[in-house]
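> Task: produce atomic coordinates for the following.
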Amino acid sequence: MRPVSSLSYRSAQRFPVVSCIRTYASNSKPAVPSASTASGGPQAPLEYCSSLVKKMDPEAWLCSYFWPRREKAWWLAWRAFNLELHSISANVSQPALASIRFQFWRDALKGIFAANPQNQIVPQHPVAVLLADMKKHRPVQKYYLNQLIDVRAKALSLPPAAVSLESHLSINSPLSTSLLLGPLPILLPPTHASSAHISHTLSHVSTLLAVVSLLRNLPILISQKKQISIPADICEKYGIVEEELFRRGAEAKGFRDACWEIGTRGMDELITARRDLKETGGKVVPSSVMPIFLSAVAPENYLKRLEKYDFDVFHPDIQKHDWQLAPKIWYRYQTGKL
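Below is the predicted model:
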């Protein structure tokens, strides 16, 4: 049994309000043409991406309110691209068919990032159209978008559970890294003096996101009686038996202890990221990149709620949307701190 004192994460500070965010970009709307949806009807790319993110990734959609108007469209396109890939991984059971669909997006990126503008062939898919507009105005890298494809494609042939927690994070962290570092040039020029430091801090946040994603997926996998994704070293340490977990859920031997250890790993990454900002008094500098750091609010909120319910990932309140999340994101934006 874990001691009572070990149940708690380290406490986080609250900070006073500071000035609003600076941005190097204009506030004009992105000039992007209309595109066709899968059903054949006309739909503006921004409308499509915004609707998709709002439906499938509401936490990212809440964060989008704090992006400058033009950059918000590109951020939503990046997140929508990730969701298109996620739907392939989640809904296509045949690897060959999934490979074909992934190849569509590889070809789309090849056209968007063509060295010669005359060779640029952009599919009339709303996400591709908006990504192409982003590429025209910001020095984003094709590498991070390709990484979103490669990691998901590779995961189809990997066992659900990694050998160790560190192995799991090394495999899955590139997804969250691509969602954080990839869009960074939208707000911050790569030549900026703080670019390397900001990237390093975001790398810790990306590990936090990977940890929370692991915990959030557990109720789904267990309820469907699929092979669980808890790393083998964690299962062995706490004596977790898969069949017992399917029968008893959170009451299975060692399960809450395992969730506590995994969650603590994520909270430690957040604490480390905040230490990186110590020289600026905890503030994100330059403040123009603060919208990206808002992605840490929802994972931290999840871990704190998980602690409140004794690390029971099945608790009904954990499964519900937290109405306090939106004001928490707003407050973090106002403080200018991680």
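
> Could you use CA atoms for every contact and neighbour count after this?
Will do.

> OK, contacts around residue 145?
Residue 145 sits next to 109, 178, 182 when contact means Cα atoms under 8 Å, 6 or more residues apart in numbering.

> nearest to residue 118, of those?
Relative to residue 118, the closest of these is residue 109; by Cα to Cα it sits at 15.1 Å.

> give me every residue that touches residue 298.
By Cα under 8 Å, 6+ apart, the residues touching residue 298 are 59, 325, 329.

> repeat that with 7 Å
Listed by Cα atoms under 7 Å, 6 or more residues apart in numbering, the contact set of residue 298 reads 59, 325.

> do residue 124 as well
When contacts are taken as Cα under 7 Å, 6+ apart, residue 124 is in contact with 35-36.

> just to revisit the earlier point, among the contacts of residue 145, which are in helices?
In helices, defined here by DSSP state H, the members of the contacts of residue 145 are 109, 178.

> residue boundaries of the strands in this structure?
Secondary structure of the chain (DSSP state E): strands at 35-36, 42-43.

> Out of those, which is the most enclosed?
The highest mean neighbour count among the strands of the chain, using mean count of other Cα atoms under 10 Å, belongs to strand 35-36: a mean of 19.

> Which elements pack onto it?
Counting contacts by 3 or more Cα pairs under 7 Å, 6 or more residues apart in numbering; DSSP states H and E, strand 35-36 is packed against strand 42-43.

> Also this sequence, please, to line up against the first:
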Amino acid sequence: MRSNSVKWGAALISKNKKQMRRLLQNTNGQILFVSQIVTRHLSSSSASGDAIRRTQKDPRKQQQQTTNIISREDKFGAKYCMGLVEKYDYENYLSTLLLPTELRVSAFALRAFNVEVSRSVGTQLTEPQIAKMRLKFWYDSIDKCFESDTSKSYVKDQPVLRELKRTVGSSKLNKLYLRRLVTARERAPNQAFETLRDLEDYADQTCSSLLHLLVQLSGVQDVQVDHAASHLGKAQGIAMMLRAIPHAGRQQAVCVPLEVLVRHGVSQERILRSEREDKGAEECIFEVASLANTHLKLTRQLLPQMPRIVRKIFLPAVATDGYLERLRRAHFLLTHPSCIKRDSMLPARLFWKTLFNAY
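I've put the predicted structure just below:
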């Protein structure tokens, strides 16, 4: 009896072991199945998460690409303005390179705009109507640059105007000075200056207006600074017009005013020939050059009152003084080689003046 009960107990235990083994197998299978589902779900969710992250990063990449495109356009516009000034206004190009970094790009934009406006009147001798249309274009473009939204205008497609727009947006510039750069060039090339005052006014409208804009870039507001800028602009403008006489055509009037020519009994033809033995022409050039030198001296008398940043802006006085000195040594002969060729020592003298905060 006892042996039968033992056998029955052993059979029950073995049966329970088989059932437990099956249960564990089923349980392990379910656990494995569930773990597979969880793993697939996690992998799919991580993939979708990566996709979501990618979609979230795409706008940043697009924005970064757009920013890179804009920065490339800005760099191209800045380099274009620098190249334009270097090619057509080399002396002012050297002076602008010595400005502080925060002003240099904007200063090149203003000088490039002045170069483009002055180049527009180069066709007045042959095609005056085209010159007027070009001046009208630059005059209207000034208003476009001061508008808040120019995304649909032609400003963004023209590198000089794009840089001018950026300069206007970052600084408080007077629109009047920009307009004077254009309206002053409306003067006919064969129209002579009647008086020295007319010559001064033209130089003031062109060169002085540009200097006033450069001073506004620096943020300096001072009556003495404006006074010095006006004198320097007149001196620089008169010297530049004297320098251009040997390159002027026969149909273009010389910058020597009529009252000076009448006073010395000299014709414009004699000024254009500029012969060494012509004492009358020498006296006319001496009188006009003396006027420029007077304005330059008045500018330098105000040097102690000028802030350091303004002294760097007034560095074009160095080139003006150099030309007037060479003209004096050449006995006011405009066609002398020293008065026509480029000053090779100008970079060194500009750097020297910069070291001593002078102009």
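
> What does the TM-score come to for these two?
The TM-score (TM-score structural alignment, normalised by the length of structure 1) is 0.79; 289 aligned residues with a Cα RMSD of 2.4 Å.

> how deep is the spatially closest residue to residue 300 of structure 2 that is not a sequence neighbour tucked in, by neighbour count?
Distances taken as Cα to Cα, 6 or more residues apart in numbering put residue 359 closest to residue 300 of structure 2, at 7.4 Å, once the chain neighbours are dropped. If you count neighbours by other Cα atoms under 10 Å, residue 359 of structure 2 ends up with 22.

> List the residues that contact the counterpart of residue 242 of structure 1 in structure 2.
Mapped onto structure 2 by TM-score structural alignment, residue 242 of structure 1 lines up with residue 268. Contacts for residue 268 of structure 2 (Cα under 7 Å, 6+ apart) come out as residue 254.

> Give the PyMOL command for selecting the buried subset of the contacts of residue 145 of structure 1.
Selection of buried members from the contacts of residue 145 of structure 1 for PyMOL, criterion 16 or more other Cα atoms under 10 Å:
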select buried, resi 109+178+182
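
> and which of the contacts of residue 145 of structure 1 is nearest residue 284 of structure 1?
Distances from residue 284 of structure 1 to the contacts of residue 145 of structure 1, taken by Cα to Cα, are shortest for residue 182, at 17.8 Å.

> Apart from its neighbours in sequence, what residue is nearest that closest one?
residue 144 (5.3 Å).

> so that neighbour sits right up against residue 184, yeah?
No. When contacts are counted by Cα atoms under 7 Å, residue 144 of structure 1 is not listed as touching residue 184 (10.7 Å).

> Comparing the two, which shows the higher neighbour count?
Ranked by neighbour count (other Cα under 10 Å), residue 144 of structure 1 and residue 184 place residue 184 first, with 24 against 19.

> what do we get in structure 2 for that one?
Under TM-score structural alignment, residue 184 of structure 1 pairs with residue 215 in structure 2.

> How about the contacts made by its match?
residue 310.

> So whatever residue of structure 2 lines up with residue 215 of structure 1 versus residue 120 of structure 2, what's the distance?
Under the alignment (TM-score structural alignment), residue 215 of structure 1 pairs with residue 242 of structure 2. Separation of residue 242 of structure 2 from residue 120 of structure 2 (Cα to Cα, to the nearest Å): 20 Å.

> now for residue 83 of structure 2: what does it line up with in structure 1?
Per TM-score structural alignment, residue 83 of structure 2 is aligned with residue 51.

> what's the matching range in structure 2 for stretch 294-302 of structure 1?
Aligning stretch 294-302 of structure 1 against structure 2 (TM-score structural alignment) gives residues 315-323.

> Residue 80 of structure 1 pairs with which position in structure 2?
When structure 2 is aligned by TM-score structural alignment, the residue opposite residue 80 of structure 1 is residue 112.

> can you check residue 202 of structure 1 too?
Aligned partner of residue 202 of structure 1 by TM-score structural alignment: residue 229.

> That match reaches residue 209, doesn't it?
No. Judged on Cα under 7 Å, residue 229 of structure 2 makes no contact with residue 209 at a distance of 8.5 Å.

> got the contact list for residue 255 of structure 2?
Taking Cα under 7 Å, 6+ apart, one finds 192-193, 241-242 in contact with residue 255 of structure 2.

> Out of those, who's the most crowded?
residue 242 (23 neighbours).

> Identify the residue spatially nearest to that one, adjacent ones excluded.
residue 255 (6.8 Å).

> Could you check how far the one you found is from residue 143 of structure 2?
31 Å.
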